[in-house]
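Provided below are the primary sequence and the corresponding predicted coordinates.
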Amino acid sequence: MNELTRSEAASLDALPAQELYTNRELSWLDFNRRVLAEAKRADYPLLERVRFLSISGHNLDEFMMIRVAGLVGQVQRGISKLSIDGRTPSQQLAAIREATEELESEQQVVWRELHALLAEERIHVADEGKIDHAARVWLREYFQEHLLPVITPQAIDPGHPFPFVANQGLGVLFHLTRISDGEDVVEMVLIPSALPRFVRVPGGDATYISIERLICRFGELLFPGFTINGDGAFRVLRDSDIEVEEEAEDLVRFFRTAIQRRRRGKVIQLEIEEDFDATAEALLREQLGLSDAQVIKTNGMIGVAGLDSICSEERPDLKFEPYTPRYPERIMEHDGDCFAAIGEKDIVIHHPYESFEVVVDFIRQAAADPDVVAIKQTLYRAGKQSSIIAALIAAAEAGKAVTAVVELKARFDEEQNLLWANQLERAGVQVIYGFVDWKTHAKVSMVVRREGTKYRTYCHFGTGNYHPVTTRIYTDLSFFTADPRFGRDAAKLFNFVTGYVEPHGLEQLVVSPIDMRDELYRNIDREISNQQAGRPSAIWAKLNSLTDKGVIDKLYEAGQAGVPVQLVVRGICCLKTGIPGISDTIEVKSIIGRFLEHSRIWAFANGYAMPSPRARVFITSADAMSRNLDRRVEAMVPIRNRTVHDQILQQVLLANLLDTDQSWFLQPDGSYLRAETGERPFNLHRYFMTNPSLSGRGQALVEDAVPRLALRKGAAV
């Protein structure tokens, strides 16, 4: 299509919103369908397929507790704000509920298939036919010794107030008849969250029974003198969002109270078994007040998220082959001295293929180094067993000036972050909570070290959290540098968060909500100008989510100009491909596999054919979402070092574009189609697991010790 034709055919203003954009929530549900599809892959080990089913359950629970709860709240308050695709909150809810019912039903279909396959491998889950006499005796003893002392039956009648069912609470209702007087009684047994979801019967074959089925099986021990007419398990999800009040004077006190309120949020979803006793169900619906809640009747397993406990079964033959991350060669070449290696030249580390332990060692060595005078660190999610926290505490106890920016608004980690903040403060760390209305999401640490008569600043910038668990399964980038320009910028960034001193004159970093949006727009505009001038142009990006209308419209402008745009968006994507004259030069793919793609990268051709040493490359903690660009403190790092630039562009980003084994392509109708693997399938995860680490690749690439990637079908050549 020539320039004139493209201009005539492409008008954003002329098209309705539903033709230009995909609904955010429906796009997320499509993402979770792709996660669930991994549970169907016959080439995956069986327990890994069960794990993907569990992950899809966890994802859907959080979606209901946060996104759906938010829409319900908007409807209740009469808010009529339209979504990006022009839907009202009530219209979105109707579409979401239909889609979630389909997704829940599909989860049960997948579970039935996996359940049968597990049985073939001598793993029996809630299979009554596999519970022999010896197992029944053991389960009865287990129930009497471990469950009876813990669980508490509660009568539901006018003399007993209806018990409170906590968020994600699991329980059983019994419909009983008292033998002495023939009186009908309904009793509830709430299952404490401390109890295991599944109980494993000892023996060679693995036999698991869910805690709710175990309680139902031995109901007569709970209710002597009663006849059990019926029973049924149920599960409740509640509104779990925390809205920060701008007038909150004390963030710590506010979040301690808010966490308690979250446990008692409004019921958003009730999940019950399909054969739930009718009398008990009617009472449950009435008492929970379900006027705006979704009720899911399940003909299989309630709460499939709980299946993750089955995956701990000791069956290595049914799991991915274990993978041990490599410790970065560049650091080992300097006898493990992080500062010597970073001081020599910039380094990029590719997690989880390269160990996150190097990031911890960076702080540990700083704590032990007598020449280090100060450490500053942002903490968004650090996990429950955090070696980073321990290293910061050791540094403070060693007399270093340590500052930690702890983000209390990290969803579902608020309580853990409060605990870490208390421990850090007791050790003498200066703990800062940042802005009231903005989250500090940037992943930055800086170490100031005395070297001779001067001070030198060493920095770490990451695309992922300082979290010991996620770093083993999330693909992220860690960039280390001793470039003084980055050191000065990092200091200004911390002053912005700790003292609200807006950074001026930044030399390298781009920071939201100050100038990241503008910088992205400038780079997209440059590609448009290059295309219009007949110079090479291209935009490559790797993101978790693309929902911001401004960024999408900018990419549409690039598409209108004919700029080739290739996007790897793992999750939500509100941009539509294939719109004539607007997005027919834009390709979007999603990668779902063994590892969760999490790094965020932007690359702009800059007038040269991609991939080029002259391309402009950035890594960032921010997704292309309004909240990241306008309501969070984020950092975007330009990659100037030639070796690091080539590693990120010509290895990490290019491998993502070339992957066929784990990729799904976005279709013009908004659906996703799994990529055709062809004769030479390429799996980017396998590529990085079986090749030398990035930190040792500079010379390896020159010497052709690593399979090179080429931008053509066929992947590694």
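Ah, there it is. The structure displayed is predicted, hence computed values, not measured ones.

Every contact and neighbour count from this point should use C-alpha atoms.
Noted.

tell me what the longest strand seen in the chain is packed against?
Once the chain is assigned using DSSP state E, the strand that runs over the most residues is strand 226-238. Judged by 3 or more C-alpha pairs under 8 Å, 6 or more residues apart in numbering; DSSP states H and E, strand 226-238 is in contact with strand 170-178, helix 211-217, helix 219-222, strand 267-273.

Turn the ones you listed into TSV, columns for mean neighbour count and distance to R87.
Converted to TSV, the helices and strands packed on strand 226-238 look like this (neighbours: other C-alpha atoms under 10 Å; distance: least, C-alpha to C-alpha, whole Å):
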stretch	mean neighbour count	distance to R87
strand 170-178	22	34
helix 211-217	19	40
helix 219-222	15	48
strand 267-273	22	21
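
Would you mind putting those into CSV with distance to E245 alongside?
Listed next are the helices and strands packed on strand 226-238 as CSV, based on distance: least, C-alpha to C-alpha, whole Å:
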stretch, distance to E245
strand 170-178, 31
helix 211-217, 39
helix 219-222, 46
strand 267-273, 22
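
out of these, nearest to T453?
Closest to T453 of the helices and strands packed on strand 226-238, according to C-alpha to C-alpha: strand 267-273, at 61.8 Å.

any idea how far that closest one is from the chain center?
24 Å (C-alpha atoms, centre = their mean, to the nearest Å).

Tell me the secondary structure at W111.
helix (DSSP: H, G, I helix; E, B strand; the rest coil).

for it, what are its contacts?
50, 53, 300-301 (C-alpha atoms under 8 Å, 6 or more residues apart in numbering).

one step back: nearest to W28, of the helices and strands packed on strand 226-238?
Of all the helices and strands packed on strand 226-238, strand 267-273 comes closest under C-alpha to C-alpha, at 18.0 Å.

pretty sure A615 is in contact with Y608, am I right?
Yes. Contact criterion C-alpha atoms under 8 Å: A615 and Y608 qualify, at 6.9 Å.

Check it against this one:
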Amino acid sequence: MSESSQQNTRTSRSRRGPQGNGEEQAEERPSTTSTSTPEDDAILPADRYLDRELSWLRFNERVLELADDPDLYLLERASFLGIFSSNLDEFFMVRVAGLKRRVALGIAVPAVSGYAPLELLSAISAEAHRLQERQAAILHDKVLPDLERVGIGITHFADLDAATRERLRRYFDEKVFPILTPLAVDSAHPFPYISGLSLNLAVIVRNPATDKREFARVKVPQSLPRFIRVGDTGEEQTHFVPLEELIAAHLDELFPGMEVVESHTFRVTRNEDLEVDEDEAENLLQALEKELLRRRFGPPVRLEVASDINPAVLELLISELGVQDEDVYKLPEPLDLTGMFAIAGIKRPELHYPVAVPVTNRYLQDIEPDQHAEFFGAIRKQDILLHHPYESFATSVQAFLEHAAADPQVLAIKQTLYRTSGDSPIVQALIDAADAGKQVLALVEIKARFDEANNISWARKLERAGVHVVYGLVGLKTHCKLSLAVREEEGRLVRYCHVGTGNYNPKTARLYEDLGLLTASTDVGDDLGRLFNHLSGYSAESEYQRLLVAPKTIRSGLIELVDREIAHAQAGRPARIRIKVNALVDEQVIDSLYRASRAGVEVEVWVRGICALRPGEPGLSEHITVRSVLGRFLEHSRVFWFANDGDPTVYIGSADMMHRNLDRRVEALVRITDPAQISELTELLEMGLADTTSSWHLGQDGVWTRHHRDAEGRPLLDVQEELQHIAEQRKQQARAKRK
């Protein structure tokens, strides 16, 4: 389940859930030169790539299949319905909007999958229509009936008894009516601007004096609860009425003296992709603030309407909004199922996943907040591999920065911030460090999609506190997850580092699966020191010891490792490749994996979302398998594992295999050198990729098939549940050893 994917847990857009698609954005063709030879390319078929947009829609269908799973906790199924909607909203706002814009400007080119631009838009529309119709069927035919059986329901206003309707009328008069603004459409009133993702009522009223019918629009307030609880039924019996139904039932109060003939709900999705020319913008912060205002007025790309809408009203909406027929989605009410997050939040523990309590990493247990030397001593003793959310972010990464801020021996802190929470203890630690007189550098990525406004706010707050704030390199987003603390110890400076796969966000760290490395390695410290200097000053540094850094060396470095496995296989030595990513789209990386498969190398891919690689194709990829795991947590870590003739080479880091990550972002992968940690990551990959683990399998035709039961119908291993058990066992073993 952008920077997408379950979890609702976004920073600024808190609706998105853990299976969110993240910060998707327009992808262009790769700008670097492939390491393959012309002969290599000539023997690879032209139709070897699956389409990335259709692959994304199939990822979101996997989210929808979780909502359709009767074995899953019921309120979690409701949450997955909301996640599906939130994901799809972002897909239209960015991916579809970007493609439409390029078509309109005449600059769209055929996709590498072979689709012409208009053909692809048509395929996207057909698939999106199918999925939204399937979502509606799951809601009305399965989830709502199942909820009703446990005392939770969405009730129509017309079905309420007289006493409840009267109580809701008073609620309407006191809480709703004062903030509604009916907007008429006639010769004196132009068609109003419809804001993106707002829910609206299209109202037809009749003037009794003239018998003339008029159109009006009423916006459903986003500041009020989408679903209003009805009756004093407690937690066990919980029923709701949609806010739009309450408003529709009292429209006569908004149009006194007029006859309300009919009303219909509708919703518009607009282009919300940012366009800022960094070369022309003297002050990137101010330019982004202006662009955020412009974003609200992007052109419509989707119109959702109630399935029973009057054709004349629909025709008016289509005409005034300027959408095409294929952009119209007729759906049974309620529209906008992101509102299901409100239902999913009901406190019925038996209908949710059991509470998961992260454990403190075994090397960091029993260290108090004021024991700075002990905390840094633990890192100095050995590299510490972290696995969130099974291991606590608060007692590891957050504690790392809090100790660094409070420890008088720490002289400087350098930090990247891509997404963080609204009340971030990470940002507060940086402010505290600056207040304490330490040198603090924060590299804030203010172009992080849908978090721009939040990050601008934090950037200004950090600047006011005396933190040195920089915004990275022109033309590149800084997406790497890096933290560096410089500590004085016995007359020398020691650099302590954190390199992670996920954002410095304590809230999403409880829902996103990520890896991180805490280390006092001299090599990593030197690498991070050079990289931060490159980001904050003038430097052409691109040589690192344990890091691969985009846009210079990640693609080429990984392809070199693939080629090494090919050489091992051709020499009869053990060769294998395992990759865990959120997305696999880059053609050069995919082609290198195809060449590995043709050389007999077993290639196993664990991908959460998009995969443009076509596995299992005879003569091309018969040695490649692709698996996807979706569940309670959003699989977000990136791991690159190469057998290397029995001496595995393993990297973790922030980069997905996409053009934007490899060409237009600063990303970092760090090589894991501790044999025990390499074994741990090997076991993780083996578990996630095993046929005995519950997952989806990708076929050569691009279709994903769910495998969650064995031949006898027994549930397959839930890898996330198993990892929770393993983390708890390690915690207990560490405690027993200390005793």
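Sure, I can see it. Worth saying up front: this structure is predicted, and the values here are computed from it rather than measured.

Report the TM-score for the pair.
The TM-score (TM-score structural alignment, normalised by the length of structure 1) is 0.93; 686 aligned residues with a C-alpha RMSD of 2.0 Å.

picking up where we left off before, tabulate the contacts of W111 of structure 1 (CSV), appending secondary structure.
As requested, the contacts of W111 of structure 1 are exported to CSV (three-state DSSP):
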residue, secondary structure
V50, helix
L53, helix
G300, coil
M301, coil
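
For the residues you listed, work out which two are farthest apart.
Pairwise distances across the contacts of W111 of structure 1 peak at 14.6 Å for V50 and G300 (criterion: C-alpha to C-alpha).

the more surrounded of these two?
Each of V50 of structure 1 and G300 has its neighbours counted (other C-alpha atoms under 10 Å); V50 has more, 27 against 16.

Tell me the counterpart of F486 of structure 1 in structure 2.
Under the alignment (TM-score structural alignment), F486 of structure 1 pairs with V524 in structure 2.

List the single closest residue to its match in space, sequence neighbours excluded.
In space, not counting the residues next to it along the chain, V524 of structure 2 is nearest to R546; the distance is 6.1 Å by C-alpha to C-alpha, 6 or more residues apart in numbering.

how near is the aligned residue in structure 1 for the one you found to V189 of structure 1?
Under the alignment (TM-score structural alignment), R546 of structure 2 maps onto Q508 of structure 1. Per C-alpha to C-alpha, to the nearest Å, Q508 of structure 1 is found 59 Å from V189 of structure 1.

Neighbour count for the two, which is higher?
V189 (21 against 18).

Start from the N-terminal end of the stretch 401-550 of structure 1 and give the helices.
All helices of the stretch 401-550 of structure 1, identified by DSSP state H, counting those that start in this stretch, fall at 414-426, 484-499, 516-532, 549-561.

Please identify the most buried of those helices.
Compared across these, helix 549-561 shows the largest average neighbour count, a mean of 21 (mean count of other C-alpha atoms under 10 Å).

how much does the helix or strand just after that helix stray from structure 2?
Scanning forward in sequence from helix 549-561 of structure 1 by DSSP states H and E, the next helix or strand is strand 565-569. Compared with structure 2 after fitting, strand 565-569 of structure 1 deviates on average by 0.6 Å (mean C-alpha distance after the TM-score superposition for structure 1).

List of residues touching strand 565-569 of structure 1?
Contact with strand 565-569 of structure 1 is made by 538-546, 555, 558-559, 585-591, 656-657, as judged by C-alpha under 8 Å, 6+ apart.

Which of those fall in strands?
With DSSP E as the criterion, strands contain 539-543, 586-591 from among these.

Could you save those as a markdown table and add columns showing distance to A622 of structure 1?
Below are these laid out as a markdown table (distance: C-alpha to C-alpha, whole Å):
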| residue | distance to A622 of structure 1 |
| --- | --- |
| I539 | 17 |
| W540 | 16 |
| A541 | 12 |
| K542 | 11 |
| L543 | 8 |
| I586 | 21 |
| E587 | 21 |
| V588 | 18 |
| K589 | 19 |
| S590 | 18 |
| I591 | 18 |
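
which one of these is nearest R67 of structure 1?
Taking these together and measuring to R67 of structure 1 by C-alpha to C-alpha, the closest member is L543, at 20.1 Å.

Looking at structure 2, name the residue matched to the closest one.
Aligned by TM-score structural alignment, L543 of structure 1 pairs with V581 of structure 2.

State the distance from its match to G502 of structure 2.
With C-alpha to C-alpha as the criterion, V581 of structure 2 and G502 of structure 2 are 12 Å apart.

shared neighbours, the two?
Shared contacts of V581 of structure 2 and G502, defined by C-alpha under 8 Å, 6+ apart, are found at 636-637.

Strands of the stretch 351-500 of structure 1, start to end?
Ranges of strands within the stretch 351-500 of structure 1 are 372-379, 401-406, 430-432, 439-440, 443-451, 454-462, 474-481, based on DSSP state E, counting those that start in this stretch.

Among those strands, which comes closest to L147 of structure 1?
strand 474-481 (37.1 Å).

Mind giving me the packing neighbours of the closest one?
Against strand 474-481 of structure 1 (3+ C-alpha pairs under 8 Å, 6+ apart) you get helix 338-344, strand 347-351, strand 454-462, strand 596-597.

could the ones you listed go into JSON lines alongside mean neighbour count and distance to Y380 of structure 1?
As requested, those are arranged in JSON lines below (neighbours: other C-alpha under 10 Å; distance: least, C-alpha to C-alpha, whole Å):
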{"stretch": "helix 338-344", "mean neighbour count": "18", "distance to Y380 of structure 1": "23"}
{"stretch": "strand 347-351", "mean neighbour count": "25", "distance to Y380 of structure 1": "18"}
{"stretch": "strand 454-462", "mean neighbour count": "21", "distance to Y380 of structure 1": "12"}
{"stretch": "strand 596-597", "mean neighbour count": "21", "distance to Y380 of structure 1": "18"}
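
R140 of structure 1 is nearest to which of these?
Taking those one by one with C-alpha to C-alpha, strand 596-597 is closest: 41.3 Å.
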